[in-house]
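J.: Okay, here's the prediction I keep looking at, along with the sequence it came from:
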Amino acid sequence: MASAEVALHTGGTRVASKWKTVILASLGGSLEIYDFIIYGVFAKEISALFFPSADPVVALISAFGIFAIGYVSRPLGGILLGSLGDRHGRRAIFIVSLLAMSGATVGIGLIPSYAAIGIWAPILLIIMRLIQGFFLAGELACSITYVVEEIPKRASLVSGMVIFCLNSGVLVATLVSLTLHASMSPTDLGIYGWRIAFIFGGFLGLISYFLRRSLEESSEYRNMRGHVAKRPFRTVLREYPTQVVAGIASTAIVNVSNTLLFVVLPSYLSGVLRYPGAQVSLGQNIGIAVMSVSLIAFAWLGSKVSPRTIHRLGSLVIVATSFFFYQKLVAHDINLILAFVWIGLIGGTINGTYSFLLADLFPTSVRFSGIAVTLNAATVIFTGITPLIVTNAIHLSGYLAAPGLYLSCAGAISLIVGLLLGKCGGELKSSAT
């Protein structure tokens, strides 16, 4: 009896330790994504200081151009950091990426305006964004890889937890925006208020660094030390090209819909459709909060129902409703708060399942590289250019509901590929796949 009690206690302690590790790995991602997304939240203020123009839409296009540049360095970052993570371990990538991201974020907050240093202002902004993009490339892939290898029997839930914490990081960014908008005049916010948000992000990165110092390597990685891939990136491209393409296509809807919600909608609704800025900021926070609850619920449901099925249903709903939804927004024929609640609920179906789908595509030996290549290729194709596409479409055509058409196209891509996704992957058997 005593031996049984000791074994039970030891097992419980081990499980608790694993969940603590999962939470630490996931929380770090939330603090780091804040650093990257805060740029989009304050794109309107940044465009005025760094890209002065008589036409606010043109200035916004310039600011979103720099936002897109932040994704240029992500493929290289994904390749290098993913290969290092598969060859030498996940932990080191966690630590280095945090410090680099934090430094670049503080750097953006300290760059003088165009009026002060001229062309050097946007040049320095580009450099900082490239640094952010490079090191963020390994962050999400590393977190997903780490948690599904630590608790593979609950892969759907723990991978969803990573996205939940990532979403929470975005929520922190929008809450900071809401606080600054509520406490500062528009003039002060445009001059220096937005800089506070970036410097604050740097301190969040340091907190994340200290949280992650206690992390060890994932259990599955430690168990396969003798079978580490020598050239994981080449192995992924040579042996798993179908999985890479399927992963990119299936996450198209995630990248486009999240970019619209996190980055484009604040400036689009207030600057183009003339909704009150405070109402837009409040609605966005509510939408992100609803999505956070929704996605973790669907991640849990993924242990009972196939995550692929949930992802397909979410994609189908987005394809069927996006065009009409944006027409309602343009006509001011919808309650803005309820609109954001709807976005959050539907967004949870795809955000709560896509990380599991990606992890399921690749074996442990190249999982980090496979997820990194897939995620970062998808972000370059569908995330970095989304603000540019929708703002230019509105500017050139004058059709204000253009974002809805673009979102429907991305959803169609994910839906079609999602119907074929069952032919790929299948290594993670813990959920109802």
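T.: That came through fine. Residues are numbered from 1 along each chain as shown.
J.: When you work out contacts or count neighbours from here on, use the C-alpha atoms and nothing else.
T.: Fine.
J.: show me where the stretch 101-250 of the chain has helices.
T.: Per DSSP state H, counting those that start in this stretch, the stretch 101-250 of the chain has helices spanning 114-117, 120-150, 155-183, 186-188, 194-212, 219-223, 232-239, 241-250. These are given in chain order.
J.: residues making contact with the first one?
T.: I take that to be helix 114-117. Residues from elsewhere that reach helix 114-117, judged by CA atoms under 8 Å, 6 or more residues apart in numbering: Leu49, Phe50, Phe51, Pro52, Trp120, Ala121, Pro122.
J.: And the furthest pair within the residues you listed?
T.: Within these, Pro52 and Trp120 form the most distant pair, 14.0 Å apart (CA to CA).
J.: if we can go back for a sec, who wins for proximity to Ile343 among the helices of the stretch 101-250 of the chain?
T.: Ranking the helices of the stretch 101-250 of the chain by proximity to Ile343 (CA to CA) places helix 155-183 first, at 13.5 Å.
J.: What residues of the longest helix seen in the chain count as buried?
T.: Scanning the chain for the helix with the most residues, using DSSP state H, yields helix 2-41. Buried residues in helix 2-41, counted by 16 or more other CA atoms under 10 Å: 18-19, 21-41.
J.: Please, a PyMOL command that selects the buried ones among the contacts of helix 114-117?
T.: Remark: buried members of the contacts of helix 114-117, expressed as a PyMOL selection using 16+ other CA under 10 Å:
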select buried, resi 49+50+51+52+121+122
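J.: for Tyr275, helix, strand, or coil?
T.: Taken by DSSP: H, G, I helix; E, B strand; the rest coil, the conformation at Tyr275 corresponds to coil.
J.: With adjacent residues omitted, what lies nearest to it?
T.: Nearest residue to Tyr275 in three dimensions, chain neighbours excluded: Leu269, at 5.5 Å (CA to CA, 6 or more residues apart in numbering).
J.: putting a second one here so we can go through both:
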Amino acid sequence: MTTLRETDQMDAEKPVSKSRTRRAVLAATAGNMLEWYDLTSYGFFAASISKAFFPAGDPTVSLMLAFGTFGVSYLVRPLGALVLGTYADRVGRKAALLLTIQLMLVGTLLIAVMPTYESIGMAAPVLILLARLLQGFSAGGEFGSATAFLAEQAPGRRGFMASWQFASQGAATLLAATFGTVLSLSLSGAQLDSWGWRIPFIVGLLIGPVGYLIRRHVPETTEFTDAASAGDVAVAPVRQVLRNQKLPVLLMTGALAMSTAVTYVIVYMPTYAHEVLGLPSSAGFIGAAVSGVVLTTLTPLVGHLSDRIGRTKVMLIAGTALILSIYPLFLLLSGSPSLLVMGVVMFILGVLKACYFGALPALMSEAFPTATRGTGLSLSYNIGVMSFGGFAPVVITWMIAATGSHLSPSFYIMAAGALSIASLLAARRFLALR
């Protein structure tokens, strides 16, 4: 009987076309960037969206309603993971990638053209919620499909290939933050709240068709087609994962906690800068853009490093450094709020995050066999994002209001980090014994 490790070794010895891998990276990242660009844009412009769709007497309540809608959409992500992950394992990675980008485009269109509360009353927040639920369902299948698609292109370089999944998230953060910076500097607050916040979503509608066309013209992964030819395609991948692979799902969910917490703290930073620190909104957007540049450029290098020295070694070092440094970073930022300090803090945060999550997609893909990889990846990722990410902004907003401490984001990250370190230590033993 051939073991999973032996199969990976044989796959690693197969020659891989550089042009094929380049096209695969472009196809996965182009669509994936759109997915996370739309999600990040909603978080970045939550203050304006709250005024347009969730008016309330208390601005904090209005903001929490907007972030609550942001978070509620994450409750549907595990459903998207099960449905679209199964689709990816039964029909193919490419087919799932085409479906997710179409669903995300519909959700983006609804948000871009939605009339405000002032125009249509309660129908506005309800329809915004439906659009976010559709986006959440789509995103629920995107990570598993895109990561499996990348990781299976070159099994001997899983770390480097899969890292582009998260690098594209960094690019999405950079793009959304760039729009936030330009709009906040060129428009008045009234203009931004009235119509300026819609511009990033309209741009997303222009990007989407390009990503769809690129994905449509790339071939399915060889690893999946070989498995399908050999009859090694799961008939009921959800049942197999829930029955036989509960431990890797739990371990990968835990390993994801810290990365997810940092991601959504970055999404929260423009609001934190303006509403909590009293800085111009542009300061938060510029800080997020700094992190986006670091995440886009450094993540693939860390993925390549993990192919050489191991996934968990890189992640444990980075995770420990992040836990030890996050409190001093927020202490510095809250004590001396300025654009310069914001930029320095977000640069350091981006470096530490990139060093942690650069190896994470490959680690997660190696925790599941080819037959159930799409489902396993999607389920573990979206349980983690639902638990530690989607509601992070609203939880942090509440923590700051309840305690009066501007350091609340650091406490949130440290708690998630402790769980991730414990999960990594257990995952290293699990993968070594498998």
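T.: Structure received. All values derive from a computational prediction rather than experimental measurement.
J.: Just the TM-score for the two chains, thanks.
T.: Once superposed, the chains reach a TM-score of 0.93 (TM-score structural alignment, normalised by the length of structure 1), with 417 aligned residues with a CA RMSD of 1.7 Å.
J.: Nearest to Gly426 of structure 1, out of the contacts of helix 114-117 of structure 1: which one, please.
T.: Nearest to Gly426 of structure 1 among the contacts of helix 114-117 of structure 1, counting by CA to CA, is Pro122 at 45.5 Å.
J.: Mind telling me what the closest one corresponds to in structure 2?
T.: Applying TM-score structural alignment, one finds that Pro122 of structure 1 aligns to Pro125 in structure 2.
J.: gap between that match and Leu192 of structure 2?
T.: Per CA to CA, to the nearest Å, Pro125 of structure 2 is found 19 Å from Leu192 of structure 2.
J.: Then Val113 of structure 2?
T.: Distance from Val113 of structure 2 to Leu192 of structure 2, by CA to CA: 15 Å.
J.: ok so, going back, to Leu361 of structure 1, which of the helices of the stretch 101-250 of structure 1 lies closest?
T.: Ranking the helices of the stretch 101-250 of structure 1 by proximity to Leu361 of structure 1 (CA to CA) places helix 241-250 first, at 5.9 Å.
J.: mean per-residue distance, the closest one to structure 2?
T.: Its aligned residues in structure 2 lie a mean 0.5 Å from helix 241-250 of structure 1 after superposition (mean CA distance after the TM-score superposition for structure 1).
J.: Find me the equivalent region of the helix or strand following that helix in structure 2.
T.: For helix 241-250 of structure 1, the succeeding helix or strand toward the C-terminus, using DSSP states H and E, is helix 252-259. Mapping helix 252-259 of structure 1 onto structure 2 (TM-score structural alignment) gives residues 257-264.
J.: so how far is that stretch off the chain centroid?
T.: Relative to the mean C-alpha coordinate of its chain, stretch 257-264 of structure 2 is positioned 9 Å out (CA atoms, centre = their mean, to the nearest Å).
J.: and if you look at stretch 116-125 of structure 2?
T.: Mean-position distance between stretch 116-125 of structure 2 and its chain equals 29 Å (CA atoms, centre = their mean).
J.: so how far does that stretch reach from one end to the other?
T.: 8 Å.
J.: What residues sit buried inside it?
T.: Neighbour counts over stretch 116-125 of structure 2 (16+ other CA under 10 Å) mark Thr116, Tyr117, Ala124, Pro125 as buried.
J.: How about stretch 403-421 of structure 2?
T.: By 16+ other CA under 10 Å, the buried positions in stretch 403-421 of structure 2 come out as 406-414, 416-421.
J.: for the residues you listed, which one is nearest Leu379 of structure 2?
T.: For the buried residues of stretch 403-421 of structure 2, the closest approach to Leu379 of structure 2 (CA to CA) belongs to Ser420, at 17.0 Å.
J.: What residue in structure 1 is paired with the closest one?
T.: So, by TM-score structural alignment, Ser420 of structure 2 is matched to Ser414.
J.: What is the strand or helix carrying its match packed up against?
T.: Ser414 of structure 1 is located in helix 402-418, with elements delineated by DSSP H and E. If contacts are counted by 3 or more CA pairs under 8 Å, 6 or more residues apart in numbering; DSSP states H and E, helix 402-418 of structure 1 sits against helix 241-250, helix 252-259, helix 307-330, helix 386-397.
J.: hmm, back to that, and Val113 and Leu192 of structure 2? which has more neighbours close in?
T.: More crowded of Val113 of structure 2 and Leu192, by other CA atoms under 10 Å: Leu192, with 21 against 11.
J.: how about the more buried one, what's its partner in structure 1?
T.: Match for Leu192 of structure 2 (TM-score structural alignment): Leu189.
J.: repeat for Ala46 of structure 2
T.: For Ala46 of structure 2, the residue aligned by TM-score structural alignment is Ala43.
J.: how much space between the match of Leu192 of structure 2 and Tyr34 of structure 1?
T.: Distance check for Leu189 of structure 1 against Tyr34 of structure 1: by CA to CA, it reads 19 Å.
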